[in-house]
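1. please work out how this folds:
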Amino acid sequence: MARIGRRGRLWLRSFHIFFMVLWIGAVVSQVVILMFSSLAKSGGALQAFNAAPQILNILTGPGCLGTIVTGILLCWLTPWGFFKHKWIIYTMVVVILDIGVAQIFGEPVVNKMAALAEAEGLSALQNPEYVSAWNRLVILTIVTSLLLISALFVSVMKPWRKRKEVEAAE
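-> Model prediction:
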């Protein structure tokens, strides 16, 4: 297995942290913008609020991809490995879940809300279909934000022992 030196590992970890912060920052920004969208005073403002998550994908995509690539490199090029530690397994599962949930459930809702806001303007806020989509998206973005933040904390705190240590203790 290939290995990387101390300086290379520090650079790689720094880039990994940068991309994770970019990703989490964009997702948390989406939550904040979504919360304030109900305060829109005009149809144009509502359209802008609904366009914001799509614009923030400019940050979310590279943040997500950079996190995945640097995470894979860290697992491959360091003694941590891919499945040696439970915290790595947890973060991999969270990242896969987050991407899947956002793509399968989040993206269609964002597109639907944007289309309704464009077609109906400010009156979309009284449309039950829009309100239902807004509620789903609020819950979804809060859950995905909390999942990503939990992955960040688990990556830093490393709360669990190695898998082999646990298996040996049992």
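
2. please make it C-alpha for all contacts and neighbour counts, starting now.
-> Fine.

3. buried ones in the longest helix belonging to the chain, by neighbour count?
-> Ranked by number of residues, the top helix in the chain under DSSP state H is helix 43-77. Going by neighbour count (16 or more other C-alpha atoms under 10 Å), the buried part of helix 43-77 is 43, 45-54, 56-57, 59-61, 63-64, 66-68, 70-71, 73-77.

4. please give me the structure for this one as well, since I'd like to look at both together:
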Amino acid sequence: MKKAGPAGLKWLKIAHILLISLFFGGIMSSLALNYGLSLAVYTDTLSTYKHLVEISDLIVRTGAIGTLLLAFIYGFFTNWGFFRHRWLAVKWILFILQTLNGIFIVDKLMMANMALLEAEGSAALSNAVFIQNHSIRQYAVIIQIAITIFIIIISVWKPWKKKKLHKKGAVIN
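-> Sure, this is the predicted structure:
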């Protein structure tokens, strides 16, 4: 399979940075909206939850799916591969965990609360399930942010990288 050249790698890196910016910006916005919500006024809460859904659907999901597709392009069309380096394998595992957290906790709780708001109106704000969902979702978003920051750190530092050994002028991997 033909590998990407230097110019192709630069375009891949640009696309990767833009997609990660979408993803990370979306989850940071979600956290800010979640923390800024007092759950005291129904119309404000409903409006905020509608915005959370839009951010999730349009920004976070676009960044996540785009990043996943780009990861496959990196894996197939560059020398990086998928699991050639331990730090890459850790990034894949963390990305999968983060995606599962987003789908099965963050989005599920957000949609459950949206349904409660629409079904119960202002009574949802005092519903124990609604309040618990809101709180758990907040912590799950913080976990997503922590994982994203750790993935960025791994991407820059590339820990667990094989050390090159120098022996009489030759480089040995």
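
5. before we move on, the earlier item: just checking, what packs against the longest helix of the first structure?
-> Helices and strands touching helix 43-77 of the first structure, as assessed by 3 or more C-alpha pairs under 8 Å, 6 or more residues apart in numbering; DSSP states H and E, comprise helix 6-36, helix 107-120.

6. how much space separates the closest residue in space to A40 of the first structure that isn't next to it in sequence from M1 of the first structure?
-> Leaving aside its sequence neighbours, A40 of the first structure sits nearest to L46 (C-alpha to C-alpha, 6 or more residues apart in numbering; 5.4 Å). Separation of L46 of the first structure from M1 of the first structure (C-alpha to C-alpha, to the nearest Å): 53 Å.

7. how about Q126 of the first structure?
-> Look at Q126 of the first structure and M1 of the first structure: by C-alpha to C-alpha, they are 59 Å apart.

8. then E118 of the first structure?
-> For E118 of the first structure, the distance to M1 of the first structure - C-alpha to C-alpha - is 53 Å.

9. which of those two has more neighbours?
-> Just comparing E118 of the first structure and M1: by other C-alpha atoms under 10 Å the higher neighbour count belongs to E118, 18 against 7.

10. the more buried one maps to what in the second structure?
-> Matched to the second structure by TM-score structural alignment, E118 of the first structure sits across from E118.

11. enumerate every residue touching K112 of the first structure.
-> 130, 133 (C-alpha atoms under 8 Å, 6 or more residues apart in numbering).

12. gap between it and E120 of the first structure?
-> According to C-alpha to C-alpha, K112 of the first structure and E120 of the first structure sit 12 Å apart.

13. how about the secondary structure of K162 of the second structure?
-> Secondary structure, DSSP: H, G, I helix; E, B strand; the rest coil: K162 of the second structure is coil.

14. what count of nearby residues applies to it?
-> Residues near K162 of the second structure, counting by other C-alpha under 10 Å: 11.

15. and the one 4 residues further on, by the same measure?
-> The burial metric for H166 of the second structure, expressed as a neighbour count using other C-alpha under 10 Å, is 10.

16. could you do the one 5 residues further on as well?
-> Taking other C-alpha under 10 Å as the neighbour definition, V171 of the second structure ends up with a count of 9.
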